[in-house]
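Visitor: Predicted structure and sequence below. I'll ask about it afterward.
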Amino acid sequence: MAKIVITGGTGLVGKRLTEMLVDKNHEVVILSRNPSSKNEFKWDLSTKELDEKALKNSDYIIHLAGAGIADERWSEERKKVIIDSRVQSANFLFDKIKELKIDLKGFISASGVGFYGAITSDKIFKETDKAGNDFLADVCIKWEQAAQQFSTKNIPVTILRTGIVLAEKGGALDKMKTPIISPLGSGKQYLPWIHIDDLCEQYISAVEGSLIGVFNAAAPEHHTSVSFSKALAKSIKRPFIGICVPAFMLKLLFGELAIILLEGSRISAKKVTDTNFKFKFPTLKKALEDFN
């Protein structure tokens, strides 16, 4: 049994991960700006406040905290919030770990497949491929650099570059369940995706020792906007219309943020499967069936 501190523990992934870790008899502590449960402890980046009891005797930190990428249009102010919420929080934790002399067994951080850039290409991106050069790539580069500083204290670091997380309630899938299902933009862009339980199992594998390093957290089956939309429509028994929602409409609605809807490439899952990790939901059909 390990003591695991989670930032962003009240979010979509954090809640499910907490349940699954507790089921495996791990102790979970959540850092929250508004603690309301006995396993939640106060932290506030704006005031540099952290209840140090949360970190005492901790074995792992799982860093999920970060302002939602798709929650608001990307003004310059919003872009700063997106980066700072990830980077400054990791820096704050690093300083506290040093100050309190916490002997962590591992620091495990979220990142995104946006690391490779918001582009549509024939390439299947592996962990060794270079970063993109747009805003999302910049977010992920800085996010990962903040996590990697823990390795300077001989703390093993694991980073999961995550695709679209599919869950029964909340997250991207809820927003996709429109009365009529249509692909977006060209329809040819890929949507790297992962079932929330498979993602959480990867975090658990990092805690239990078999995942150390940088890994793509995306299912091995690839889907374009068209094929994903067809599968979703069939699964929830809603009409599918093959006429794509025009790119200009999405750009009017979402501004620069629309790029995450309009571009996407395939992401390789080979590195994680080579560790003998087994996806419970390797196909979209199986993942969607789990939610019905």
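Guide: Happy to help now that I have it.

Visitor: contacts, neighbours, all on C-alpha from now
Guide: Noted.

Visitor: ok, and the closest residue to residue 110 other than its chain neighbours, which helix or strand is that part of?
Guide: Sequence neighbours aside, residue 160 is the residue nearest to residue 110 in space, at 5.1 Å (criterion: CA to CA, 6 or more residues apart in numbering). Using DSSP states H and E, residue 160 sits in strand 157-162.

Visitor: Quick check: end-to-end length of stretch 256-264?
Guide: 15 Å (CA to CA, to the nearest Å).

Visitor: Need the residues that contact that stretch.
Guide: With contacts defined as CA atoms under 8 Å, 6 or more residues apart in numbering, stretch 256-264 is touched by 70, 73-74, 118-121, 184-186, 189-192, 247, 250-251.

Visitor: Just the buried residues out of those residues, in PyMOL syntax.
Guide: Selection of the buried residues among the contacts of stretch 256-264 in PyMOL, burial being defined by 16 or more other CA atoms under 10 Å:
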select buried, resi 74+118+119+184+185+186+189+190+191+192+247+250
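
Visitor: and the closest residue to residue 269 other than its chain neighbours, which of the three is it?
Guide: Spatial nearest neighbour of residue 269, chain neighbours left out: residue 220 (5.2 Å); criterion: CA to CA, 6+ apart. What DSSP: H, G, I helix; E, B strand; the rest coil gives for residue 220 is coil.

Visitor: I'd like the distance from residue 220 to residue 249, if you could.
Guide: Taken as CA to CA, the span from residue 220 to residue 249 is 31 Å.

Visitor: And here is the other one:
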Amino acid sequence: MQKILITGGSGLIGKAITQLLEEQGKEVAWLSRNPEKYAQKAYYWDPVQYKIDQESLYWAEGIIHLAGEGVADKRWTESRKKDILESRVKSSRLLFEELEKVKDKPKAFVSSSAVGYYGFDTGDKLIYEGEPPGRDFLAKVVKEWESEVEKIQEIKIRTVIFRTGIVLAKDGGALKEMLKPPVAAPLGSGRQYMSWIHLQDLARMFIFALENHGLSGIYNAVGPVPVTNSVLTERAASFKDKPFVKIGVPAFALKLLLGEMAQMVLGGNRVSSEKIEGTGFKFNYGDLNQALQQIFH
């Protein structure tokens, strides 16, 4: 597979995947509402308006689908929640409907999803792919998103869905937010589990799924050793030489600050990576200290 089309290519994960693919000599194009804005080869689409340059789907041998409004970017008003849901559902539906018309279809379709599927808080229980969905807003979003993506399998395109955990990276994602305040502190009790994955491992996992014909269906995209919020915050602070206090930011303060979104950081999931590891995928940064060492040094 030499020609890979990426939706959401300009985001943190999309850029990391693009760089790895290009290092391997692959051609990469993005689907974008503003294709002229990027140096990257890009085709026009607007999922909200249900428009796409059909040429992109004839060009692509494989597709990576990451598009969706940022879940943690803004406070969850009703209209923001609608954008979060529709950006994922409509973009996936548009791709399915347009791919159906393409005679020589791409060989593989790899989509992002989220461990939010399992619900905001599943406690200490180790969670596998077969668990039922949660009942909160994000779980509902992920469930609808996945059911749109799964239709692509029906048109004879091998489809893989990755339920992504908390992505650790230097220039964005959770770490940047956690280490913003002058002093790092756990959120709420700090005992909630965070199923994290290093950005480079996640990017490699997407490419592994494109190239590995034996992969289809749903996999958790998390590292092998989930840790509590308190442990992750303390270790990240020490690698960043930042002071850490053990007293957690109170739940009520987070609720005032973030509204409904606070449930996302106060809850947690301890998610298993066993299924993806069973396919032969190997983590380069499976240990938290290794991951943080690479990010901060």
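Guide: That came through fine. This structure is a prediction, so every number in the text was calculated from the model and none was measured.

Visitor: Quick TM-score on the pair, please.
Guide: Here the TM-score for the pair of chains, by TM-score structural alignment, normalised by the length of the first structure, is 0.97; 292 aligned residues with a CA RMSD of 1.2 Å.

Visitor: on that earlier part again, of residue 220 and residue 249 of the first structure, which one has the most company?
Guide: Using other CA atoms under 10 Å, the more surrounded residue of residue 220 of the first structure and residue 249 is residue 220, with 21 against 13.

Visitor: distance of the counterpart of the more buried one in the second structure from residue 81 of the second structure?
Guide: Matched to the second structure by TM-score structural alignment, residue 220 of the first structure sits across from residue 224. Between residue 224 of the second structure and residue 81 of the second structure the distance is 31 Å, computed by CA to CA.

Visitor: what does residue 230 of the second structure give?
Guide: 29 Å.

Visitor: what about the two, which has more around it?
Guide: residue 230 (25 against 18).

Visitor: wait, that one sits on residue 194?
Guide: No. Judged on CA atoms under 8 Å, residue 230 of the second structure makes no contact with residue 194 at a distance of 9.5 Å.

Visitor: Any idea how far apart the tips of stretch 96-105 of the first structure sit?
Guide: Termini of stretch 96-105 of the first structure sit 15 Å apart (CA to CA).

Visitor: List the buried residues in it.
Guide: Here stretch 96-105 of the first structure shows 97, 103-105 as buried, counting by 16+ other CA under 10 Å.

Visitor: In helices only, show me those.
Guide: Using DSSP state H, residue 97 are the members of these that sit in helices.

Visitor: okay, the buried residues of stretch 96-105 of the first structure in JSON lines with distance to residue 38 of the first structure next?
Guide: Shown next, in JSON lines, are these (distance: CA to CA, whole Å):
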{"residue": "97", "distance to residue 38 of the first structure": "22"}
{"residue": "103", "distance to residue 38 of the first structure": "24"}
{"residue": "104", "distance to residue 38 of the first structure": "22"}
{"residue": "105", "distance to residue 38 of the first structure": "24"}
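
Visitor: Where in the second structure does stretch 141-151 of the first structure fall?
Guide: With TM-score structural alignment as the criterion, stretch 141-151 of the first structure aligns to 143-153.

Visitor: just how off-centre is that stretch within its chain?
Guide: 15 Å (CA atoms, centre = their mean, to the nearest Å).

Visitor: That one vs the first structure, average distance?
Guide: For stretch 143-153 of the second structure, the mean deviation from the first structure after alignment is 0.6 Å (mean CA distance after the TM-score superposition for the first structure).

Visitor: can you pull out the strands in the stretch 151-292 of the first structure?
Guide: 157-162, 164-166, 193-195, 213-217, 266-267 (DSSP state E, counting those that start in this stretch).

Visitor: Show residues contacting stretch 176-191 of the second structure.
Guide: 169-170, 228-231, 233-234, 236-237, 242-251, 254, 265-266.

Visitor: Which of those fall in helices?
Guide: 229-231, 233-234, 236-237, 251, 254, 265-266.

Visitor: Among these, name the buried ones.
Guide: Using 16+ other CA under 10 Å, the buried ones in those are 229-231, 233-234, 236-237, 251, 254, 265-266.

Visitor: Make JSON lines from these and add distance to residue 44 of the second structure to it.
Guide: Shown next, in JSON lines, are those (distance: CA to CA, whole Å):
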{"residue": "229", "distance to residue 44 of the second structure": "40"}
{"residue": "230", "distance to residue 44 of the second structure": "43"}
{"residue": "231", "distance to residue 44 of the second structure": "43"}
{"residue": "233", "distance to residue 44 of the second structure": "40"}
{"residue": "234", "distance to residue 44 of the second structure": "43"}
{"residue": "236", "distance to residue 44 of the second structure": "39"}
{"residue": "237", "distance to residue 44 of the second structure": "41"}
{"residue": "251", "distance to residue 44 of the second structure": "43"}
{"residue": "254", "distance to residue 44 of the second structure": "39"}
{"residue": "265", "distance to residue 44 of the second structure": "35"}
{"residue": "266", "distance to residue 44 of the second structure": "38"}
